[in-house]
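Asker: got a predicted model here, sequence first, then my questions.
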Amino acid sequence: MARDIVRSTGRAVAGPALGRFIAPAVLGPALRGWVVGGLVIEAEQRRLFPWLAVAFGAGILVFFTATDGMPALWAPLAAAAACAATLPFLGGRPVALAIALGLAAALLGFSASALRVSRVAAPVLTRTMIAPLEGLIESLEEREEGARLVVRVASLGTMSAAERPVRVRVSFKKAPPLRPGDFIAATARLLPPPEAARPGGYDFARDAYFRGIGAVGSLLRKIAVKPPPEPVPWSLRLAAAVDDARNALTRRITDAN
């Protein structure tokens, strides 16, 4: 057995190398024994693999709760590689192996979060504005009065491409029949995506950030459908066609009832 627990002193020891990985000054004897004993049991019963997902998720949680700004991606990746490099030398030390695997998985989760955030980074509107909007309808949600749609912005007032949002979510009450894939021109009233109304509540601004939506609002006055100024990429055409088919199916189900 790899476990050697001495209960009479209230401490747990799991091999002579344990003290080099968990310092007595960091964890009390009882807590240290509980942690080490659990790690040894998991290693003996070959149940360490499911804990990698937990460690990966913990790394993601740390990124979104403890970071301020965008950290350098190379730092957590280098640390994860360093932990992984020690694994071949820890075959006979189950506790040290578990700790190294957990740290590597947590650092990879942190790195995956940083990579995802950097890939979806896009401008977000910082003030309320009313301006001419032109763009392609990517998706359209039909409602009892009007509809709500996501528009991929081609132009927004006098804003440059580096300043304007990539997508905006707008609603309208009265307009000509619109479909996903239409290129529209209208006047829009836009404002920044709203944040959570209370601590721990739904944060629409965060959800919008990962969807590339940099502003929300409504369309004013007349909405014109016009040919796009340049060919639409096939990926956008396919996504628009799928959303159009979804709306058609929804209408058929509603009419049947």
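Answerer: Noted; the coordinates are in hand.
Asker: from here on, contacts and neighbour counts on C-alpha atoms
Answerer: Fine.
Asker: tell me where the protein has helices.
Answerer: Per DSSP state H, the chain carries helices over the ranges 29-44, 49-66, 74-86, 94-120, 204-210, 234-256.
Asker: report the buried residues of the third one.
Answerer: Of the residues in helix 74-86, those scored as buried under the neighbour-count criterion (16 or more other CA atoms under 10 Å) are Pro76, Leu77, Ala80, Cys83, Ala84.
Asker: comparison target, given below:
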Amino acid sequence: MVIIADCGSTKSDWLLVHGGRDQQLENTQGFNPFFQSSSDIENILKTQLVPKVTTNAVEQIWFYGTGIHDSSRAEIVASALRNIFPKAAIEVEHDLLAAARATCKRSAGIACILGTGSNSCYYDGSKILDNVPSLGWLIGDEGSGTHLGKALLRAWYYRELPADLNAAFVADYPEGASAIKNRIYDKGANAYLASFTQFLGKNIQHPLIQKMVMNSFNEFLDRHVGKYSGYQQVPVHFVGSIAYHFQDILLACLDARNLHAGEILRKPIYSLAEYHVGPMGTSE
């Protein structure tokens, strides 16, 4: 048995592949080695994953996660996995490489993440050659859920929403301005801000909402994708819920720049399984 894992800060997907063919998807709480220790991670897996897996039968684990920015962070996760899966060969990598492998496969391309946060890289078919820094939700994350949430809230607080949208917003968020502001400056603000994309999706036919989403995507393309050498000659791929749910606008933004749109995946996990195990079950 092999396991492919895609781990975010709040949720993780674990795809168990039996005999190179049969697939079983399990979910656990997410984790980030920037904020959690190896023992914390081990405890999460022992309670949420181990009851669903025959640990001694696992031969290989490919783990991709948020926060894996260097070898020390990778070792935090690898140590927890080794303690639980003693017979498995373990590879721990950043989630940006997951996006690249899932979309580009073994060809050159630009891989982007547009989810709660955003990131991008230029991938040559085997490794990441360039990465415009992601500055996080406070001053960066263009094109992401947090970026869009901030744009919507600014428009609402500054009384820039037309009457119909304002009425819809108040109906959906009756807690009011003070309560929303308190949540913005509380723990977990990035996920809270990103949650407002539900309102954007519900009202996506409104011209102002379309413009808001388009502006955010254009800023991402300008600040990130457009900085890579040869960006107009290779496909631009996307992974993440924001890219997936707003793909019509995203594709229009790419087309306006004469960029080659590649794959747009909500989740990378099944494409990662194809990358590692192959569609016919041949392990690589």
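Answerer: Alright, I've got the coordinates. Remember, it's a predicted structure, so these values are computed and weren't measured experimentally.
Asker: please state their TM-score.
Answerer: Taking TM-score structural alignment, normalised by the length of structure 1 as the basis, the two superposed chains have a TM-score of 0.22; 80 aligned residues with a CA RMSD of 4.4 Å.
Asker: quick one on the thing from earlier: between the buried residues of helix 74-86 of structure 1, which is closest to Arg11 of structure 1?
Answerer: Among the buried residues of helix 74-86 of structure 1, Cys83 lies closest to Arg11 of structure 1 (CA to CA), at 27.2 Å.
Asker: need the next SSE after the longest helix along structure 2, C-terminal direction.
Answerer: Using DSSP H, we find that the single longest helix of structure 2 is helix 207-223. Per DSSP states H and E, the first helix or strand lying C-terminal to helix 207-223 of structure 2 is strand 235-239.
Asker: what's the most buried one of the helices of structure 1?
Answerer: helix 94-120 (a mean of 21; mean count of other CA atoms under 10 Å).
Asker: what packs against that one?
Answerer: Where contact means 3 or more CA pairs under 8 Å, 6 or more residues apart in numbering; DSSP states H and E, helix 94-120 of structure 1 is packed against helix 29-44, helix 49-66, helix 74-86, helix 204-210.
Asker: which one of those lies closest to Val120 of structure 1?
Answerer: Using CA to CA, the nearest of these to Val120 of structure 1 is helix 204-210, at 5.9 Å.
Asker: mind checking how far Ala100 of structure 2 is from Ser38 of structure 2?
Answerer: Distance, Ala100 of structure 2 to Ser38 of structure 2, by CA to CA, to the nearest Å: 26 Å.
Asker: the more surrounded of those two?
Answerer: A count of neighbours by other CA atoms under 10 Å puts Ala100 above the other of Ala100 of structure 2 and Ser38, at 32 against 17.
Asker: next one: Ala12 of structure 1 from Ser155 of structure 1, what distance?
Answerer: According to CA to CA, Ala12 of structure 1 and Ser155 of structure 1 sit 66 Å apart.
Asker: out of these two, which sits in the more crowded spot?
Answerer: Comparing Ala12 of structure 1 with Ser155 by neighbour count (other CA under 10 Å), the higher total belongs to Ala12, at 22 against 18.
Asker: and of the helices of structure 1, who's closest to Leu140 of structure 1?
Answerer: The closest of these to Leu140 of structure 1 is helix 234-256. By CA to CA, the value is 7.1 Å.
Asker: next secondary structure after the helix or strand hosting Phe63 of structure 2?
Answerer: According to DSSP H and E, Phe63 of structure 2 maps onto strand 60-65. Remark: after strand 60-65 of structure 2, the chain's next helix or strand is helix 71-84, criterion DSSP H and E.
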